[in-house]
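Participant: Give me a model of this one.
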Amino acid sequence: MKKLVTVVLVMFLGLLPLTSMAQDLLKGNDLSAVKVDNLNDADISKLQSQLLSNNMTIDQVEQMAIAKGMSPLEFSKLKARMSSLASVSTEGNTNDKGVAGRKQDKIVNAKKDFVTGGDMTIFGSDLFDSGSLNFEPNLKLATPVNYILGPGDELAVSVYGVQEYNGNLPVSVEGKIYVPYVGQISVFGMTIEAATQKIKNSLSSIYSTINSGQSHVSVSLGSIRTIKVTIIGSKQPGNYSVSSLSTVYNALFMGGGPGINGSYRNIELLRNNKVIRIIDVYNFLLNGNQSDNVGLKDNDVIRIPSYTSRVTVEGEVKRPGVFEMKVGETFKDLLSFTSGFNELAYKGSVNVTQKTGTEFKVKDIKAGDFGSYKPLSGDVYRITKILNRFENRIEVRGAVFRPDTYSFYEGMRISNLIAKADGLKEDAYAKRARIIRLKPDLTTEIVQVNLVEALNGNTEQDVLLKKEDIVTVYSVLDFVDEFKVTVDGEIRNPGEYNFYENLSLNDLLIQAGGLSGSASKRVEIARMIKSEEIDNTNLSKAQLFNLEISPEDNEQVKNFKLEPYDVVTIRRMGMYERPESVTISGSVSYPGKYVLASKKEKVYDVITRSGGLTALANNEGVKIKRPIQQAQIEDLKAVNFSIAKRDNDTINTKVVDKLVNEVKYLTIPIDWKRILKNQNDLANVSLMAGDEIIVEKFAEGVKVAGNVLLTSEIPYVQGKSLKYYLNSAGGIDAKGWKRKAYIIYPNGRADVASHFLFFNSFPTVSPGSQIVIPEKPVAKKMTTAEIVSVGSVFVSIAGVITTFLLLNR
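Facilitator: Just a heads-up that it's a prediction; the model follows:
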């Protein structure tokens, strides 16, 4: 027994340095016996708290710890342990802690989907559907002084001053905390303020400097417990785990808010089977008042009963929807829920559709009854718009300085309205003004007024106006025609121009930008014929004037005055054409552009001007590339080649598209040998602007392309037929159509194979030509059904013939 006591005593004495170190690293005298491996995480945490309370880091106490006997190896271990524990603590703080020294255990509730399909027009329903408004408690705020402690909480107790102590003390299931050297202290059901005073009194029995004020005690909430609450009548009823700092609105949000038929104004908070609070969400929605957002306690029950009364507001209010009403509330209260009438609302009365026990009925609520009328459940209120009319509007239009809408007053006359509009304009036709008046039966009438007499004081003409009158003052310009003259021909800006009195031909020519460079001196003016009587003997439709002008200075016979609707035509010079050119390229001495010297310039002329063909030229390879003219395209568009439409397109559309987008040029073959023999031969064609004469070089090869085994160029052998060149290219492939073979000669001419009975005749091959083998068209094979149909037809015909022969024996 003595040996056992001795062993225990030795172990206790051996642990004292560790305990001493764990309690006070800064004040220990001998740290040589410290073994960091024997310290647990709680000891390391106490060391961290000690350093934190003294605003020091582990690096700052390194020299002091070594001076007190702690080996550098043990200190490095201690530093590593503290760094590791700090990283874990920091990671936990990321998700669970609000501030240093306070944390909340991670709360996990079963994943639940809210019941959908509720009426979003119910006022308040969107409060609990907003993901950014969840009413979660803020752990960074100071601990509420009325916070009630219970099992699961953790208190951070610190003594600082002459004597020091730091500890995180959990509240046990019995509601007690354990303070080293002090013992257990019961804090269950106490506020944080009362618990602080009780802990301070208990510590003062151990730390004597507390009563003298040399040391101070700090108690704060380190870890917050999780409590259970029950929600009934929400979109997702059930039990929920929430923070002990949570409030009613936070729990309601977790439950999805009231169900489809749940009340927003009579939510009950039950504690110990008693209703301790009636929550009205409208207080928060309308006024921002959170007095009903009280804190929750463990095992609280939130009960959402069914609504008692709901009404609907439609029309011209700022917030239409479905609203819940309490007993005793009036229509005036309901208007405040909707934020009142909008700008277009008719406020004199409100129409309401009510439900009786057997049918509907309609009732009008006057404005004076808004404060006394009490809505009934199911009421539908319709707020209508004000009338689209004015009670004091009058309008003046036309030749006044300020045409506009003005306010009307009883006894107002037309002279008063003209004065409001700052009087008549200079072009006003004052002998007559028009008033369009709205009669009591909403039909209109016209009242004519002599403004000259009315403004001179004639009370009979200065008529009394009525509201909604529209007064129109005419302008003399309204009765003047807007005449035009037309200028066309060799003028820079042809078109129609306004006619003015005393407008001359010179004025019009200058206004139209002057004559163009191609204008001649001849000007023709056509003028319409005006007559009160019809002269059947005179067939003229217009009177013509032929004038001569000087194009250099735009002048003509002096003072020729124009009249309305005159048409001036400036003629073009007889000879005024800009030089046009053609291009010659290939094997000529001087290729390039050449201006057409005459209107009938021939191919021979231009080739001669270019120095003639060179020694390398192929005299059978002369051709002309001529651009397709727009007029030719328009002519093709006017011709319909197709019999029936196919794929929503026509043949002529395809032809035009090919010419415009693919071909773009026409090729004209030239027989140069014939031209050399006779320049008057038809082969010597006339050239057009834009033509390109191409003289090919002499080529000894023959190109073979299309559906042959090998597209190639075969050397020309005089006298050899087309078959020789096809065989030299490997022959025709399976898709080739030899009967339709054709040859393109160097000058662009093409020649195709011909057939007579069983004989085929192929064109002659010449040097530089190209043989093309086209592809056979794909023949559509008859289906089995088509073969059967054809067979049945022949059988029927055979039967008819047989019957006919038998009948004629």
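Participant: Please make it C-alpha for all contacts and neighbour counts, starting now.
Facilitator: Noted.
Participant: how near is the closest residue to residue 679 other than its chain neighbours to residue 524?
Facilitator: Using Cα to Cα, 6 or more residues apart in numbering and skipping residues adjacent in sequence, the residue nearest residue 679 is residue 604, 7.2 Å away. Noted for residue 604: a distance of 43 Å to residue 524, by Cα to Cα, to the nearest Å.
Participant: Equivalent analysis for residue 742, please.
Facilitator: Taking Cα to Cα, one finds residue 742 at 59 Å from residue 524.
Participant: Please apply the same query to residue 284.
Facilitator: From residue 284 to residue 524 the distance is 89 Å (Cα to Cα).
Participant: before we move on, what about residue 434?
Facilitator: From residue 434 to residue 524 the distance is 46 Å (Cα to Cα).
Participant: can you give me the helices for the stretch 601-750 of the chain?
Facilitator: 603-609, 630-637, 651-658, 672-677, 722-728 (DSSP state H, counting those that start in this stretch).
Participant: Let me know which of the ones you listed is the nearest to residue 687.
Facilitator: helix 603-609 (6.5 Å; Cα to Cα).
Participant: What count of nearby residues applies to the residue nearest to residue 679?
Facilitator: Neighbourhood size, residue 604 [other Cα atoms under 10 Å]: 19.
Participant: show me what contacts it?
Facilitator: 675, 679, 684 (Cα atoms under 8 Å, 6 or more residues apart in numbering).
Participant: Give the closest residue to the first one in space, chain neighbours not counted.
Facilitator: The shortest distance from residue 675 to any non-neighbouring residue, by Cα to Cα, 6+ apart, is to residue 684 (5.7 Å).
Participant: Next, the second sequence, to be compared with the first:
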Amino acid sequence: MKKIFTAIVLLIVLLQSNTTLAQDLLRKTDLSTLNVDNLSENDIAKLKLQLSSNNITIEQAEPMALSKGMSASEFAKLKQRIQSGNNNSPVNTIKEKESVRKQDPIVNPKIKDSVNSLIFGSELFDNPSLNFEPNLKLATPVNYTLGPADELQISLFGVQEFNASIPVTAEGKISVQYVGDILVSGMTIEAATQKIKAAMSRVYSTLASGQSQLSVTLGSIRTIKITVIGGKQPGNYSVSSLATVYNALHLAGGPGKNGSYRNIELIRNNKVFAKIDIYKFLVNGDQSANIGLKDNDVIRIPAYSQRVIVEGEVKRAGIFEMKAGESFIDLLSFASGFNEFAYTAAVNVLQKTGKEFKVRDVTENDFKTYQPKSGDVITVSKILNRFENRVKIEGAVFRPNFYSFSEGMHVSDLIARADGLREDAYSKRGTVIRLKSDLTTEIVNFDITKALAGDVEQNIILKREDVVSVYSILDFKEEYKITIDGEVQKPGTYMYYENLTLNDLIVQSGGLTGSASKRVEIARMITSEEIDNANPNKAELFAVEISPNNNEQAKNFELKPFDVISIRKMAVYEKPEMVTVSGAVHYAGKYALVNKKSRVYDVIQRAGGLTAVANIEGVKIKRPIQASQIEDIENVNINLGKKDSIQNNIEDKLKHQVKYATIPLDWKAIVKNQNNSANVTLFPGDEIEVLTFNEGVKVAGNVLLISEIPYESGRSFGYYLNAVGGVDAKGWRRKAYIIYPNGKAAVTNSFLFFRSSPQVKPGSQIIVPQKPEVRKTSTGEWVGIGSVISSLALLIITAFK
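Facilitator: Take a look at the predicted model:
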């Protein structure tokens, strides 16, 4: 028996030798027996911690380890394992591992309450982000009671070292190596720490002497079972042993439809351990009733005893639960008080009797004594939109506004409060608009000058809500205007002032333009008390000559109200206008129109004439579409309806798609005779385009192959269509057309059975359009047509019998 015991001890020593050597790398004198392969990751982490605490690296420890008998190959293995491990500091690794508190995941489904959302306090349990879950990273509470499934992290540090995570067994014990079993169930962390320290002191002598220290923390937390009765989701719940009453209530969805928020009972060991009033937390933030839970606790939510409804002008309207003895003041604090528009002198209460309803008014003096009854509906009304002491002054005073009213206040007092009369005030008359006792209004006139002088009769005594008006002399004057038009920088309407002259107005309007002539017309209205039928004139006309280059005229003309001044333009004053020549000419660019009837030939000759590569069949003019042309089309009524698509399409095409009109030119005819109609007169903005000679013929549209075919003299229109494979299934060959280089177009003509195609020239473009879509007659429509024909035939036969 003794031999067996000795063998077991030797085996344990061999198993622990590597760990001991690893822990004492710097203190051990003999490292010849160390086998790095047998070291665990925890041993390597502790070795890193030992090196870090002594502020040395593994390279600095190499001479020390080799001098203590450790082989170079074993040290190389050790160095590789230390350097290939996690880059995090070993101190942080171990501390993080020891500080993380674990908890089995708890899943309790929650249903959002939508029925009782008006009950005060229900929002506390509808917010998924507010769940009162315990914070597992907080320090272990000293009053935490241990139980089975808890796990303790026991650490001995100092001269002697010991680290272990030990679970509490179902019997409530922990088993410490070399120490034995220790009963800790039902004990607080503080008490269990003292008991564990006493037991370990018998094995670790330095713990009793103080050379080593002991730390006992909660590593893994157990899950406990609790029961909630009367909640929206009553039942058994698995919660953390650190959970509290509010956490359990949140999991159960809070009190049920008729559950109390103020008399919740925590039952422990079949006795009421505590009563919870959630309103203390909601109103004051008091969490004294948020008690920690224990295994098999029961949370009972009884039915409420009293509920009242608060409506109207309070900060938080809703349904509130009341306790016996609480007054309206307490209820008002639950509703967060009156809002800014509440009528606070009294509240209206709708009460229930045994048979019917009754109404009660609770005044401000009774707020502290009135105790609401279950079922009361308390309504806080809005303050009236009226003032008890207000008067108003408006008009020609320095500070028109509302002012406070006091008994015996006079008009002069109100004018003084408004900082007196403005300089433009009309002091002969003021008015007071007053509300009479029968709710009709009246006007009271007074002399402001006499009222300010103290005249008792004119210095009217004011009443509440009176409106005093002081007029301005400017209100009685007509606003005079004067108009200038024509060759000035800023034509328009200007204010008239006394002694205003023509020079003054020219300067106000920015001065004369360079095109202003010496002729000025001034039209002046005719005023008379009598009608002169012999005079047909509506206005008097003045003709004035000015110096166009001088804004200050030698003979200044005085203006009158409502004069209309027209400054004429010079008879001859036109800025040079330009056209553009582009393409195959010697000097392309812009050219000024030096003649009112400049023609194409003249401008092309100024551009050096056509080059050798010019296509004489490709001379055309691109003339921009003018806004006036679009306006003319918009104004034409073609009887197609106000919003007809054809009219709209034409307008849209001219505005956004077609930028210019093309005018084809016959250059041969122009060269032969400059008086030919083809030698058109140019307009400003025109562009003369001369195309370069191109021997190809483009074929596009609904053809099988869009391409450019080399031109061959004498070839027909159909030849070029066939050269691209003909038209496709949607092509409309009968309507094919050709566009010549000068922009002129030609179409295929048909007469009886004869069809003549247009001649093809070099540089032309043949277009094959798409056939219009025609809806086929359906079977039902053919049947209908047949029925109509049959009926007509029968009718004809019957008529001739």
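Participant: What's the TM-score once they're superposed?
Facilitator: The TM-score (TM-score structural alignment, normalised by the length of the second structure) is 0.88; 796 aligned residues with a Cα RMSD of 3.9 Å.
Participant: just to revisit the earlier point, aligned partner of the residue nearest to residue 679 of the first structure in the second structure?
Facilitator: Residue pairing (TM-score structural alignment): residue 604 of the first structure is matched to residue 601 of the second structure.
Participant: State the distance from that match to residue 677 of the second structure.
Facilitator: 12 Å.
Participant: try residue 117 of the second structure
Facilitator: Taken as Cα to Cα, the span from residue 117 of the second structure to residue 677 of the second structure is 90 Å.
Participant: Any idea how many residues pack against residue 244 of the second structure?
Facilitator: 19.
Participant: dump the residue contacts of the closest residue to it other than its chain neighbours.
Facilitator: In space, not counting the residues next to it along the chain, residue 244 of the second structure is nearest to residue 292; the distance is 4.2 Å by Cα to Cα, 6+ apart. For residue 292 of the second structure, the contacting residues are 242, 243, 244, 245, by Cα under 8 Å, 6+ apart.
Participant: And those residues, which is closest to residue 233 of the second structure?
Facilitator: Distances from residue 233 of the second structure to those, taken by Cα to Cα, are shortest for residue 245, at 15.0 Å.
Participant: Now do the contacts for the residue mapped onto residue 114 of the second structure from the first structure.
Facilitator: Using TM-score structural alignment, the equivalent of residue 114 of the second structure in the first structure is residue 117. When the contact criterion is Cα under 8 Å, 6+ apart, residue 117 of the first structure has no partners at all.
Participant: Please report the distance of residue 117 of the first structure from residue 253 of the first structure.
Facilitator: With Cα to Cα as the criterion, residue 117 of the first structure and residue 253 of the first structure are 17 Å apart.
Participant: Just confirm residue 65 of the second structure is within a helix.
Facilitator: Yes. Going by DSSP: H, G, I helix; E, B strand; the rest coil, the assignment for residue 65 of the second structure places it inside a helix.
Participant: from what I can see it touches residue 32, true?
Facilitator: No. Using Cα atoms under 8 Å, residue 65 of the second structure is not in contact with residue 32, being 9.2 Å away.
Participant: the more surrounded of the two?
Facilitator: Using other Cα under 10 Å as the criterion, residue 65 of the second structure and residue 32 rank with residue 65 on top: 21 against 15.
Participant: if I look at that one, how far off is residue 34 of the second structure?
Facilitator: 10 Å.
Participant: Give the equivalent position in the first structure for the residue nearest to residue 244 of the second structure.
Facilitator: Under TM-score structural alignment, residue 292 of the second structure pairs with residue 295 in the first structure.
Participant: Distance of its match relative to residue 250 of the first structure?
Facilitator: Residue 295 of the first structure is 10 Å from residue 250 of the first structure, by Cα to Cα.
Participant: Which positions in stretch 233-244 of the second structure come out as buried?
Facilitator: Within stretch 233-244 of the second structure, the residues scored as buried using 16 or more other Cα atoms under 10 Å are 233, 234, 237, 238, 239, 240, 241, 242, 243, 244.
Participant: Please apply the same query to stretch 541-551 of the first structure.
Facilitator: 549, 551.
Participant: Relative to the whole chain's centre, how far out is it?
Facilitator: 61 Å (Cα atoms, centre = their mean, to the nearest Å).
Participant: and for that stretch, what span of the second structure is it aligned with?
Facilitator: Counting by TM-score structural alignment, stretch 541-551 of the first structure corresponds to residues 538-548.
Participant: which other residues reach the matching stretch?
Facilitator: Against stretch 538-548 of the second structure from outside (Cα under 8 Å, 6+ apart): 512, 514, 516-526, 553.
Participant: how close does residue 462 of the second structure sit to residue 425 of the second structure?
Facilitator: In terms of Cα to Cα, residue 462 of the second structure sits 20 Å off from residue 425 of the second structure.
Participant: in the stretch 451-600 of the second structure, which spans are helices?
Facilitator: Secondary structure of the stretch 451-600 of the second structure (DSSP H, counting those that start in this stretch): helices at 502-508, 600-606.
Participant: Residues touching the first one, excluding its own?
Facilitator: Residues lying outside helix 502-508 of the second structure but in contact with it, judged by Cα under 8 Å, 6+ apart, are 484, 488, 512, 551, 552, 553, 556, 557, 558, 559.
Participant: of all these, which comes closest to residue 658 of the second structure?
Facilitator: Out of those, the member with the shortest distance to residue 658 of the second structure (by Cα to Cα) is residue 488, at 36.3 Å.
Participant: Leaving out the residues flanking it, which one is nearest to that closest one?
Facilitator: residue 512 (4.4 Å).
Participant: The one you found touches residue 490, doesn't it?
Facilitator: No. Here residue 512 of the second structure does not reach residue 490: they are 9.2 Å apart, not a contact under Cα under 8 Å.
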